[in-house]
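*Asks:* Everything below, folded, please.
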Amino acid sequence: MATCIAMVAGEASGDQLGSRLIAAIRRHLPDARFVGIGGPGMQREGMESWFPAERLAVNGIGDALRRVPELLGIRRQLLARIKAEQPAIFIGIDAPDFNLGVERRVKAMRIPTVHYVSPSVWAWRGGRVKRIRKSADHILCLFPFEPELYERAGVAATFVGHPLADEFALEPDRVGVRERLCLPRDAKIVAVMPGSRNGEVSRLAADFVGAAVRIHEARPDVRFLVPLVTRDTRTMFEQAMHDASLGPDFPMTLMFGHSHDAMIASDVVMLASGTATLEAAFLKRPMVIAYKMAGWTFSIVKRMMYLPYVGLPNILCREFVVPEHLQEDCEPTKLANGVLKWLDDADSVVALQKRFMDLHLSLRQDNASRAAEAILSLIGRGRR
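*Replies:* The predicted model follows:
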């Protein structure tokens, strides 16, 4: 009888992780059945998705509250089908607000449970470890320092590496990318990345444009590349450029997408805090990190934070290897000074690139294969 594996992934990033995981498991269990909730990538790998994955997506607290009845209904039906199927294991991929509740109930059915991608308990809301312990038999961690945190709390955990570390080349082809983008080989280029969400861009665009103006005043030879994801974010950024009275001769090029190309081509990246900072580190780019959020939200989050930094490169290196400017500290002059320092200090750039290479190698672990091995070791154990 084919092994049945239940999985739930509710976001695009989770779907990518899930599709690679299914492919890796199939190399060992070619006849395995995969059921649950997954996106198009997981379905292409043969998963039977009982509900559209996009129904799990929520945008902010208000949307989450409005969607509670629908999400509870999906969870109830999902659990009923899992109980009927009696899979060999359940894997919740990220989406902790939904998946941990499902895992706790599945665990009560005496089905082994795995949570793939540790919530950021090391950064804030460490009390979630107790909830995770009640929900998951095993945690698959993307960062090497995470398993120890869980093991101290009595939760089994395995470091499986970060999928992005596998995707990115150890030495990006900057010359080739510049040629493809028709950029001079010797130009000084700053990538300007104010985020992918409307809220991020609305809060950061004016400061990023102001910083670009100050950088241009100090270094007229610098060019700027601005990759933007949607029409809305492009419109917001264009408005910030208009408000700053930037003329047509200002050396700033707006792009649709191609954020990786923009970072590879750049000498320095000025960007919003988030996953893009880790991508910039894998691309060995010096950076200046910025972020703003609603004042009341920041005051709450700040009280709950355990670390003095928010950028992933700093968290992983355990020190401020790149500057961060948050809230009122995020203003054009400070951002510009941070970028100019990288442009003028070649020795510091070389030292940073060495740190980022070491970081890249430490996280490059063939993530999907290691995750599959950990899961396969749990299948068949069941409950004793």
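*Asks:* Every contact and neighbour count from this point should use C-alpha atoms.
*Replies:* OK.
*Asks:* what's the nearest residue to A280 if we skip its chain neighbours?
*Replies:* Spatial nearest neighbour of A280, excluding adjacent residues (C-alpha to C-alpha, 6 or more residues apart in numbering): M263 at 6.6 Å.
*Asks:* same deal with T275?
*Replies:* According to C-alpha to C-alpha, 6+ apart, the nearest residue to T275 is L312 (7.5 Å).
*Asks:* A276 is in contact with the one you found, correct?
*Replies:* No: L312 lies out of contact with A276 (C-alpha atoms under 8 Å); the separation is 9.1 Å.
*Asks:* how close does the residue nearest to T275 sit to R203?
*Replies:* 21 Å (C-alpha to C-alpha, to the nearest Å).
*Asks:* all helices for the stretch 101-250 of the chain, in order.
*Replies:* Counting by DSSP state H, counting those that start in this stretch, the stretch 101-250 of the chain has helices at residues 128-135, 146-152, 163-167, 174-180, 198-218, 231-243.
*Asks:* one more, for comparison:
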Amino acid sequence: MTLVYVVAGEASGDVLGARLIAALRARRPDLDFAGIGGPRMAEQGVPSLFDYRELALMGLLEVLPKIFRLKRLIADAVADVAKRRPAVLVTVDSPGFTLRVARPAKALGIPVVHYVAPQVWAWRPGRVVKLKEEVDRILCLLPFEPIFFELAGVPVTFVGHPVLESGADHGDAARFRAVHGLGAEERPVIVMPGSRRMEAQRLLPIFGGALRLVAQQLPGLRPVLPVAPIVAEAVRAAAADWPAAPILVEGNEAKHDAFAAVAESHGAGLIKSGTSSLEMAVAGIPHVVAYRLNPITAAIAKRLVKVPHASLVNLLAEREVVPERIQGPCNPESLAEALLRPMLDPAVAAAQRVGFGEALAKLRAPEGLPSEAAAIAVLGIVEERGGQ
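*Replies:* The predicted structure follows:
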């Protein structure tokens, strides 16, 4: 059988990898799959070479203590790919890990497709030159990315953003309220501190401080935290002294039900910078984007970042649709003020939703769902190399 090897390094990549595998299998039932991923890929019948949660690190200083273990995991992944000799290697996001597997695979003559363009357009633009040595094609999620990679001579396909098929706008608010016994007077807010342990540990105390301030003006406030299993315990511990007992939800269905309940209640979101902001836009939830790095990592990043906004919604809309609170401004007082505004002023919430529409309109692929467009691009490589 023709083997497709899929490598994902974190929860979001696991979801993308699973959707891609399903779309590929729908077109080519004869395909076989192997790789590195998490529970979503396992549901598609692809067990992981090792527990991908070991890769859930963020920031220069956070990586250093585990550098030798990470090198071992990379070596194990490279050895497995070399042994299996797949028709194509698909690396999904997490470039710090996945592209270190891609380079030696490509050197062996194995075609490599990287799904989710590395954000070298945002920082380290010179890094794009090396991508030609690591991948045969990049699948871009954002509409402004292809021209950047094309100019550098890297083959690229815009496949649309998978958030459009996430179901974030199809939750059941009544079910969420019933399951969690949420009273009519309670006003839920979404809190998303990220899927990496270091992110959650750094942001949760700040988010908790912001919620205490918000609760002084909105007594019925009830925080709702969609959590990945890898950070669930850290979240429970950090939220133990919050002003209202937080509701923790796991899994996409429960998360999307929470989104629906927040939207219906005219709530808002306190969101870590990243794809979560796009989920909020799809669900129609006004929000504030926040992030704080280790000071040394932040100082390095400040010298390298080349874009005017941290939020993908703002980048796509080319203006500040949602407020951003990064580094110093990521503090309880500033976050509380930004979170309260759309909850207290319907005009502010409505203005954000107009901006959401502008941003999301740019994320649609020329045809089909994003996962289907990605599958077509991957199959093009397979068939080009004789994997009929």
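*Asks:* Need the TM-score between these chains.
*Replies:* Scored against TM-score structural alignment, normalised by the length of the first structure, the superposed chains reach a TM-score of 0.83; 367 aligned residues with a C-alpha RMSD of 2.9 Å.
*Asks:* Surely the residue nearest to A280 of the first structure is in a helix?
*Replies:* Yes: with DSSP: H, G, I helix; E, B strand; the rest coil as the criterion, M263 of the first structure is located in a helix.
*Asks:* so who does it touch?
*Replies:* Residues near M263 of the first structure by C-alpha atoms under 8 Å, 6 or more residues apart in numbering: 191, 269, 280, 283, 285.
*Asks:* quick one: which of those sit in helices?
*Replies:* Among those, DSSP state H puts A280 in helices.
*Asks:* ok, so of the contacts of M263 of the first structure, who is nearest F98 of the first structure?
*Replies:* Proximity to F98 of the first structure was ranked across the contacts of M263 of the first structure by C-alpha to C-alpha; first place goes to A280, at 29.8 Å.
*Asks:* ok, now which ones touch that closest one?
*Replies:* A280 of the first structure neighbours (C-alpha under 8 Å, 6+ apart): 263, 269, 286-287.
*Asks:* what does A351 of the second structure give?
*Replies:* Taking C-alpha under 8 Å, 6+ apart, one finds V321 in contact with A351 of the second structure.
*Asks:* Mind putting the contacts of M263 of the first structure into CSV with distance to A212 of the first structure?
*Replies:* Shown next, in CSV, are those (distance: C-alpha to C-alpha, whole Å):
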residue, distance to A212 of the first structure
A191, 10
V269, 12
A280, 19
L283, 22
R285, 18
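*Asks:* May I see the PyMOL selection of the buried members of the contacts of M263 of the first structure?
*Replies:* In PyMOL syntax, the buried subset of the contacts of M263 of the first structure is picked out as below (16 or more other C-alpha atoms under 10 Å):
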select buried, resi 191+269+280+283+285
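*Asks:* Between which two of the contacts of M263 of the first structure is the distance greatest?
*Replies:* Using C-alpha to C-alpha, the contacts of M263 of the first structure span at most 12.6 Å, a distance reached by A191 and L283.
*Asks:* ok, the closest residue to L29 of the first structure other than its chain neighbours - contacts?
*Replies:* Nearest residue to L29 of the first structure, sequence neighbours excluded (C-alpha to C-alpha, 6+ apart): T3, at 7.8 Å. Contact analysis of T3 of the first structure by C-alpha under 8 Å, 6+ apart lists 29, 31-33, 87-88.
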